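Colleague: test case, fold it:
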Amino acid sequence: MITISEKLTQTETDGLDIKDTICLPFDERKRGRLKTVTASGEDVGIFVERGEVMRDGTLLKAESGDIFQVVAANEEVTTASTADAHLFARACYHLGNRHVPLQVGDGWLRYQNDYVLDDMLCQLGLDVQHEQAPFEPENGAYGEHASGGHSHHGHSHGGHSHGHGHDHSHSHSHDDGHHH
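Modeller: Model (predicted):
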C-alpha cells in the first residue's frame, strides 16, 4: 500500500509530475485518515492533517516522493437554481441558518441530498434538481483560508453543537430564543 502523509501547499506544486489521481466524494475528502484506491487501482492510505478539506486539485505527496492529485468525485447532490437574485439570497440565508455545507455558484447552489431542504427551496420558488456532480462547498467564515484571525465558537446551538473549543463571542439568535 502507498502511504501518503503530506498535503502540499500551493507554492510547492509548480512543475511537479503527477503520478496518479485519487477520486473522492466530499465526505471522504473531509477526513484526514482513510484507505482508498488510485485511478489506476493502487491501494493508498492517506494520513494527512485533520480539519482541512482536500479540495479538487489538491496535491498529496507519498512517502516515496510520488505526487497524487485529488479529484472531487461525482456524487448524489441537490442543485437548486433561480434567476431571481432576491430569491437566491433568501435561499442562501435559510440554508446558512441551518449550517449545512453549501456550494454557491452564479444563480445556483448545491448541497448533499436532503428532502426537507428540497421541500423548503421548492416552496420558496427555486428549481430543485437531483444530480450527480462534484460537491465543493464553501469553507465558511471559519474555513482554512478565512481572513481576519477570527476563530469559531465552542458553544451549543439548542440541539446541535460545534465543538471547536475556541473562546469567542458574537451575537445571533435562533427560534428558541437562545442568545449568545
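Colleague: going forward, measure contacts and count neighbours with C-alpha atoms only.
Modeller: Fine.
Colleague: what comes up buried for the lengthiest helix in the chain?
Modeller: Criterion DSSP state H: the longest helix present in the chain is helix 85-97. Within helix 85-97, the residues scored as buried using 16 or more other CA atoms under 10 Å are Leu87, Phe88, Ala91, Cys92, Leu95.
Colleague: and those residues, which is closest to Ser40?
Modeller: Of all the buried residues of helix 85-97, Leu95 has the smallest distance to Ser40: 37.9 Å, by CA to CA.
Colleague: another one to check against the first:
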Amino acid sequence: MHFLANGDELGVAVAILPADHGRKVVGRVVLDYEARCLRRKRLSTEGGAAFMVDLPQTVSLDPGAAFALADGNAIEVVEAHEPVLRIEGDLARLAWHIGNRHCPCEMADDHLIIRADPVLEDMLRKLGANIAKGYAPFRPEGGAYGHGRTFGHSH
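Modeller: Reported below is the predicted structural model:
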C-alpha cells in the first residue's frame, strides 16, 4: 500500500466500494459510528491527506467499505474504537427498553452492545443488567426494512 504524505490532496470520493474492491488504496480514514453516516464532507486520512466526499445520497458505511476516488484509487474506511457498554442479563427485556429509546444496539446471543451513555447505563443497571465498559467498533443492528441504518419511519 502506498499512502500519500501529509498535506496532499486526494481529490473527490464519488462512490462507496465493498471490501473486495481491488482498487489501489492510497490512504485510510478512521471513522466512528456517527461519522460513518455521511453524504458530503471533507475528511483527512491517517497520514493527513485531505479529500472531499460528495455522494448522491446519504449512506451508512459497512465494515470494510472504501471511498472510490474520481482518479480510480480508493481510501480504506476503518471503524474507530469508541466507548461502548456490553450488557448482559434478561436480554429481551433490556433490548426492549433500549429500543424504546430509539438507541442503536448491537445484538449477540449472549449480550447487547450500545454506545456508552451514562443515563442509559444507570437505567439498565436499575433493570438488573450486568454492564462492562469497553472500547470497540460499534456495529449496531440495521433497520428491519433494509440493510444499514434507517432514516426515519417512512418505511
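Colleague: after the longest helix of structure 1 comes which helix or strand?
Modeller: strand 103-104 (DSSP states H and E).
Colleague: circling back: what packs against the longest helix of structure 1?
Modeller: helix 115-124 (3 or more CA pairs under 8 Å, 6 or more residues apart in numbering; DSSP states H and E).
Colleague: give me the range in structure 2 that the very next helix or strand once past the helix it packs on lines up against.
Modeller: Scanning forward in sequence from helix 115-124 of structure 1 by DSSP H and E, the next helix or strand is strand 127-134. Under TM-score structural alignment, the counterpart of strand 127-134 of structure 1 in structure 2 spans residues 130-137.
Colleague: just the buried residues of that stretch, please?
Modeller: Neighbour count says stretch 130-137 of structure 2 has Asn130, Ile131, Ala136, Pro137 buried, by 16+ other CA under 10 Å.
Colleague: which residues sit against that stretch?
Modeller: 32-33, 79-89, 116, 121, 125 (CA atoms under 8 Å, 6 or more residues apart in numbering).
Colleague: show me what the longest strand seen in structure 2 is packed against.
Modeller: With secondary structure taken from DSSP state E, structure 2 has its longest strand at strand 50-60. Using 3+ CA pairs under 8 Å, 6+ apart, the elements in contact with strand 50-60 of structure 2 are strand 9-17, strand 37-44.
Colleague: what about the match of strand 127-134 of structure 1, distance to the chain center?
Modeller: Between the centre of stretch 130-137 of structure 2 and the centre of its chain there are 16 Å (CA atoms, centre = their mean, to the nearest Å).
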